[in-house]
Structures are given as structure tokens and as C-alpha cells.
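S.K.: sequence unknown, structure follows:
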């Protein structure tokens, strides 16, 4: 399912998850557990986030800068009367910076204690992969590897699955310095 140009609410993300579970019950998938990922791009790099960690995917919102915030924090955004810090993964991952475009999206992470948003260049689709296909041995030659839980080769490209807890630890550490 392509997500280009669309905004998914919690209900729509839940519907995707229910559809997956129903197909498993119908015997369409093997009994091996699946992982559902929202895939997106930061520059030329392809990443995924576990669908269960996402609250909503929103179009670009107005960003209010916060004086004294770490350089990874673009500011805060107001989404449906809730305020979320917005993280710039380009800076954190030391990627070439890019300005937001019409394809840019804010992915709001539904973390129990610290919900936040990340700015992505574009979302691509929701992918269902088998748990056993995820490679937990991440290439450590790149600084990005500190923020990746696993990698998987899909469509002849490597996709890194984000480690949300590692991103939060980095932000917390940057705020203390």
C-alpha cells in the first residue's frame, strides 16, 4: 500500500494491523511471526519503523523553534492539540541536510513516556516481513548503525529498522550537555 501524499490516523494504522492479523488467521501466512514496518527515506537512505511504534503520519506542520534545544531538535509541532518535539534525523545520522518538500512527512512516535515526531523526506509503504528475515548484525562501519536494530534486504535495497530507544537516549544525552 503506497502512502505517498496520505495521512494515516491511528484508526487507519490499526485497520492495517487488523487486516494483517485476519490474513494470518485465514492461513495465508506461515505461522512465523511477521513484523510490520512503515518504510521511508532520508535522502538516499531507506529506513523502517515498527508500525506498532507509530501514532500517526502527518503532512508537514508548522514548527516552533525552541531556544536552547539540542541541534537534533528542529522545534515542536502541534498536532491535534498535543505538542511533540520534532527530531531531525538528517543531523543525528550526519546525512546531507535537506529542506522539507511536499513529500516530507512527520512520523509521530507513540512512545510511552516521550512521544516525539521525526521529519522524513518521504514515506513509501507498509511492508510485512518475517522476523527471521531481519539481520540483527548491523554493519558497524557507519554512525547510523548505532540507531538501527536490524537490517533487511528488500527489493534489492537494504532497509534499516530504527531503534527508537537509541534515538531517545541520544536526544537525552545531547540535552544534558
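M.R.: Yes, it's here. Bear in mind that the values here come from a model prediction, so they are computed numbers and not experimental data. Residues are numbered from 1 along each chain as shown.
S.K.: rest of the way, CA atoms for contacts and neighbours
M.R.: Will do.
S.K.: list the contacts of the closest residue to residue 127 other than its chain neighbours.
M.R.: Among residues not flanking residue 127 along the chain, residue 37 sits closest, at 5.2 Å (CA to CA, 6 or more residues apart in numbering). For residue 37, the contacting residues are 48-51, 126-129, by CA atoms under 8 Å, 6 or more residues apart in numbering.
S.K.: could you check how far residue 37 is from residue 59?
M.R.: 19 Å (CA to CA, to the nearest Å).
S.K.: just name whatever secondary elements the host helix or strand of residue 161 is in contact with.
M.R.: Assessed by DSSP states H and E, residue 161 sits inside strand 157-162. Judged by 3 or more CA pairs under 8 Å, 6 or more residues apart in numbering; DSSP states H and E, strand 157-162 is in contact with strand 45-50, strand 148-154.
S.K.: here's the one I want to compare it with:
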């Protein structure tokens, strides 16, 4: 069983046809797409940096991080700004949908299957209204060593 207990709020977003959730306590804001500045020698999944209200913020393309097929950005694409260990990072997603609450009893342990997304990135699988929501471990997804080099 997952270590998640009680009721937790998650920001839910979509990549392809899958729903993912990030603990709302890590989310600062959700932004529309803006121009990226590429960073030389950054990992391939780092899209670049953006200027967010005077701050330079690195942006990770979650499609590339999860080794999914690249897709053109569109009007639904969003950048979710998160704080992890005092580092501000942007997460590029296909769309952001809502904030939901999930009870700890509605969260199962991650599956022991290695396919597109590494199980290391998953905290658990939330169930709500018949939908499955992959709850990601934002610290592991970000990979601090790589991001500290960019920021």
C-alpha cells in the first residue's frame, strides 16, 4: 500500500490519454505556453528556460522525460510551475484539467511494470470516479542534479 494517507489535493494534468497528478503543495501556478530559450548541454528532456515574472525558470518536457512520442505544442499545452527543495521548475504538459482530492484509501501502490514511465517516478495510482490517475513523485521526475546545472 502507498504511504499516502488522509485526503490529499492533486493538480491533475494530461499527457496523451493518461491522467497524472502532482501534490498541490508542490504547485505554484499553471501558465500558458511562452517562448523557451534553449540551454546548451542540458539533458534532452529540458525544453529550455522561460522568463516568469522576472525569474529564469527551467522547463522540463514531461513527454520526453517519460520517453513518450513528441507532440507539437497547442492552445491546450500548459507549463505547471512547481517548487521542489527551493528550486522552481516548469513542467510542460499536454493540458491541465483540475484540482481533485483523493483519499489515501483510494491510492494503490505503483505497478511493478517497466514500460514508458519508470516506476521510480510513480508514488501511486489514484482512483476517482472510475478514472485512474498516476500520482507522480515530482522530486524523482525532476532529477535535481541535472536541473541544478541548468538553473
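M.R.: Thanks, I have the structure now. This one's a predicted model, so the numbers in the text were calculated from it and none came from an experiment.
S.K.: before we move on, the earlier item: among the contacts of residue 37 of the first structure, name the buried ones.
M.R.: Buried by 16 or more other CA atoms under 10 Å: 48-51, 126-127, out of these.
S.K.: and of the residues you listed, the nearest to residue 67 of the first structure?
M.R.: For these, the residue nearest residue 67 of the first structure by CA to CA is residue 49; the value is 28.9 Å.
S.K.: my guess is the closest one contacts residue 41. True?
M.R.: No. Contact criterion CA atoms under 8 Å: residue 49 of the first structure and residue 41 do not qualify, at 11.3 Å.
S.K.: distance check, the residue sitting nearest the centre point of the first structure against residue 37 of the first structure.
M.R.: Central residue of the first structure (CA atoms, centre = their mean): residue 49, 4.0 Å from the mean position. Distance, residue 49 of the first structure to residue 37 of the first structure, using CA to CA: 5 Å.
S.K.: can you check residue 145 of the first structure too?
M.R.: To residue 37 of the first structure, residue 145 of the first structure is 18 Å away according to CA to CA.
S.K.: swap in residue 70 of the first structure?
M.R.: Distance, residue 70 of the first structure to residue 37 of the first structure, using CA to CA: 28 Å.
S.K.: same check, this time on residue 25 of the first structure
M.R.: Relative to residue 37 of the first structure, and taking CA to CA, residue 25 of the first structure is found at 20 Å.
S.K.: burial measure for whichever residue in the second structure pairs up with residue 79 of the first structure, as a count.
M.R.: Under the alignment by TM-score structural alignment, residue 79 of the first structure pairs with residue 52 in the second structure. Using other CA atoms under 10 Å, residue 52 of the second structure has 12 neighbouring residues.
S.K.: related to what we said a few turns ago, for the residue nearest to residue 127 of the first structure, which three-state class applies?
M.R.: Counting by DSSP: H, G, I helix; E, B strand; the rest coil, the backbone at residue 37 of the first structure sits in strand.
S.K.: in which helix or strand does the nearest residue to residue 83 of the first structure once chain neighbours are set aside reside?
M.R.: Sequence neighbours aside, residue 77 is the residue nearest to residue 83 of the first structure in space, at 5.6 Å (criterion: CA to CA, 6+ apart). Using DSSP H and E, residue 77 of the first structure sits in strand 73-79.
S.K.: no further questions, thank you.
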